[in-house]
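I'll drop the sequence and a predicted model, then ask my questions.
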Amino acid sequence: MTEHSDSDRHNAKMAKKKAARDKIMATKTGEKGLVIVHTGKGKGKSSSAFGMIFRCIAHGMPCSVVQFIKGGMSTGERDLILSHFQDACAFHTMGEGFTWETQDKDRDIEMAQAAWVKAKELIRDPKMRMVLLDEINIALRYDYLDVNDVVAFLRDEKPEMTHVVLTGRNAKDELIELADLVTEMELIKHPFRSGIKAQQGVEF
């Protein structure tokens, strides 16, 4: 087979693929505000969600973040938003750390409930185009929030064009059923298992 004929075959194959793809894409004309869930044991759930937040900021789309678990520790994304993009993105750190750090269930429940009140306020705001509920799945896993209340609110009260992103391990089945887009981050390999600590620029 000559190099020329191989290139021709490739070009013909790609042209056929493009035609098929264009036909499919022509049928996808709808728009709606999505409920998006990032879950799983692998890394990247919040990182991916913040990528979407920064896309919104870049497009001039008002957005907001409510952090349900992460508390006092400084993170790059929070510091960047608070120092440069406060007008574009409302940022609310409502948690006080992971449950094994706080060791106060009543306080954890109180803070999660307050975060959910703030989240509902932001989601109801018709100006908001995206609201990130960071680590809400952890609060739901420990029953600090009632998953049925969360699902009912997102189903019945979320404005039609508002995107809501929910992150954290062990997403509840009810939330997965409601969501438009669900991604499970699969853990294949992690440096923590080799004695490497969380590092700036990677984890925070």
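Structure received. It should be emphasised that the depicted structure is a prediction, and the values quoted were computed from it without experimental measurement.

rest of the way, CA atoms for contacts and neighbours
Fine.

Pretty sure Glu77 sits against Gly51.
No: taking contacts as C-alpha atoms under 8 Å, Glu77 lies outside contact range of Gly51: 9.5 Å.

in a helix, that's where Glu186 is, yeah?
No: read with DSSP: H, G, I helix; E, B strand; the rest coil, Glu186 is coil and lies in no helix.

Not counting its neighbours along the chain, what's nearest it?
Closest residue in space to Glu186, ignoring its immediate chain neighbours: Gly42 at 4.6 Å, by C-alpha to C-alpha, 6 or more residues apart in numbering.

Put this next to the first one:
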Amino acid sequence: MQIETPPTDKPYDKSEGERRGLVIVNTGDGKGKSTAAFGLAIRAHGRGKPVKIFQFMKVPTARFGEHRTFEKLGLPIVGLGDGFSWKSKDLERSAQIARNGWQKARAALLSGEYFLVVLDEVTYPLVYGWVPLEEVLQALRERPSHVHVVLTGRRCPQEIIDMADTVTEMTLVKHAFDQGIPAQRGIED
């Protein structure tokens, strides 16, 4: 490790641009995509801003750690999915559930009621062809100008990356699972 001298001058000038709703993407094979989105949701909620979280792969009855916490905080989180695709007995049913879920998320995004809308794991129904990419792009373009949106998931379509204001790619360097260590409750749920 190289020791650095801390900066004593501000490393940037204040932006003169307009304040507006941002499109933020958390993608890549590394961990932390949803966690980062949930952190933004908590930050906005803590400022008294209305937030809605949609999870495209979690079932509506999911009770993971984030669901329990958000319930205590009064932060709405909605499971729109059918669970892991490899556990599905009917992928067409899973696709229809995703399409129905997208309509709910789209309505919230376009309603203007929310400061922040999180579309957690939305990339999966997109890359599976279950939700039309053009519909998502159109909703992102047509949302009210004050609405921020975070999209998460691996393999985010390039078209969304191109329109986004901020894109973070989580890079996998090392993962416990690859060393034979199972998922840990409270860390990966």
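Sure, I can see it. No experiment lies behind these values; they were computed from the predicted model shown.

Need the TM-score from the superposition.
Once superposed, chain against chain, the TM-score is 0.91 (TM-score structural alignment, normalised by the length of the second structure); 184 aligned residues with a C-alpha RMSD of 1.6 Å.

follow-up on the earlier one: how many other residues sit next to the residue nearest to Glu186 of the first structure?
Neighbourhood size, Gly42 of the first structure [other C-alpha atoms under 10 Å]: 14.

Distance of the aligned residue in the second structure for Thr39 of the first structure relative to Thr152 of the second structure?
Thr39 of the first structure maps onto Thr27 of the second structure when the alignment is built from TM-score structural alignment. To Thr152 of the second structure, Thr27 of the second structure is 6 Å away according to C-alpha to C-alpha, to the nearest Å.

With Gly83 of the second structure instead?
Where Thr152 of the second structure is concerned, Gly83 of the second structure sits at a distance of 16 Å (C-alpha to C-alpha).

longest single helix anywhere in the second structure?
Assignment by DSSP state H gives helix 91-111 as the longest helix of the second structure.

which residues in the first structure does the helix or strand just after that one align to?
For helix 91-111 of the second structure, the following helix or strand on the C-terminal side (DSSP states H and E) is strand 116-120. Counting by TM-score structural alignment, strand 116-120 of the second structure falls onto residues 130-134 of the first structure.

Next, the mean deviation of that stretch compared to the second structure.
For stretch 130-134 of the first structure, the mean deviation from the second structure after alignment is 0.5 Å (mean C-alpha distance after the TM-score superposition for the first structure).

now what about that stretch, what contacts it?
46, 49-50, 53, 56, 61-69, 119, 122-123, 162-168 (C-alpha atoms under 8 Å, 6 or more residues apart in numbering).

Look at the closest residue to Gly44 of the first structure other than its chain neighbours and say how many residues are nearby.
Nearest residue to Gly44 of the first structure in three dimensions, chain neighbours excluded: Met185, at 7.0 Å (C-alpha to C-alpha, 6+ apart). Met185 of the first structure is flanked by 16 other residues according to other C-alpha under 10 Å.

what's the answer for the one 5 residues further on, then?
The number of residues packed near His190 of the first structure is 11, by other C-alpha under 10 Å.

Just give me the match in the second structure for it.
In the second structure, His190 of the first structure lands on His175 (TM-score structural alignment).

So which of Glu77 and Gly51 of the first structure has more stuff around it?
Legend: neighbour count by other C-alpha under 10 Å for Glu77 of the first structure and Gly51, higher for Glu77 (16 against 12).

What is the helix or strand harbouring that one packed up against?
Assessed by DSSP H and E, Glu77 of the first structure sits inside helix 76-84. In terms of contacts (3 or more C-alpha pairs under 8 Å, 6 or more residues apart in numbering; DSSP states H and E), helix 76-84 of the first structure is packed against strand 89-93.

At which residues are the strands of the second structure located?
Assigned by DSSP state E, the strands in the second structure fall at 23-27, 51-55, 77-79, 116-120, 148-152, 166-169.

JSON lines for those, including distance to Pro7 of the second structure and mean neighbour count?
Formatted as JSON lines, the strands of the second structure follow (distance: least, C-alpha to C-alpha, whole Å; neighbours: other C-alpha atoms under 10 Å):
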{"stretch": "strand 23-27", "distance to Pro7 of the second structure": "28", "mean neighbour count": "23"}
{"stretch": "strand 51-55", "distance to Pro7 of the second structure": "35", "mean neighbour count": "23"}
{"stretch": "strand 77-79", "distance to Pro7 of the second structure": "40", "mean neighbour count": "20"}
{"stretch": "strand 116-120", "distance to Pro7 of the second structure": "33", "mean neighbour count": "26"}
{"stretch": "strand 148-152", "distance to Pro7 of the second structure": "31", "mean neighbour count": "24"}
{"stretch": "strand 166-169", "distance to Pro7 of the second structure": "24", "mean neighbour count": "16"}
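
Let's have those strands in TSV, adding distance to Leu133 of the second structure.
Output for the strands of the second structure, formatted as TSV (distance: least, C-alpha to C-alpha, whole Å):
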stretch	distance to Leu133 of the second structure
strand 23-27	15
strand 51-55	17
strand 77-79	20
strand 116-120	14
strand 148-152	13
strand 166-169	18
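
Which of these sits closest to Thr5 of the second structure?
Set against Thr5 of the second structure and scored by C-alpha to C-alpha, those come closest in strand 166-169, at 26.6 Å.

Not counting its own residues, what contacts that closest one?
Applying C-alpha under 8 Å, 6+ apart, the set of residues contacting strand 166-169 of the second structure from outside is Leu22, Val23, Ile24, Val25, Asn26, Thr27, Gly28, Asp29, Gly30, Ile161.
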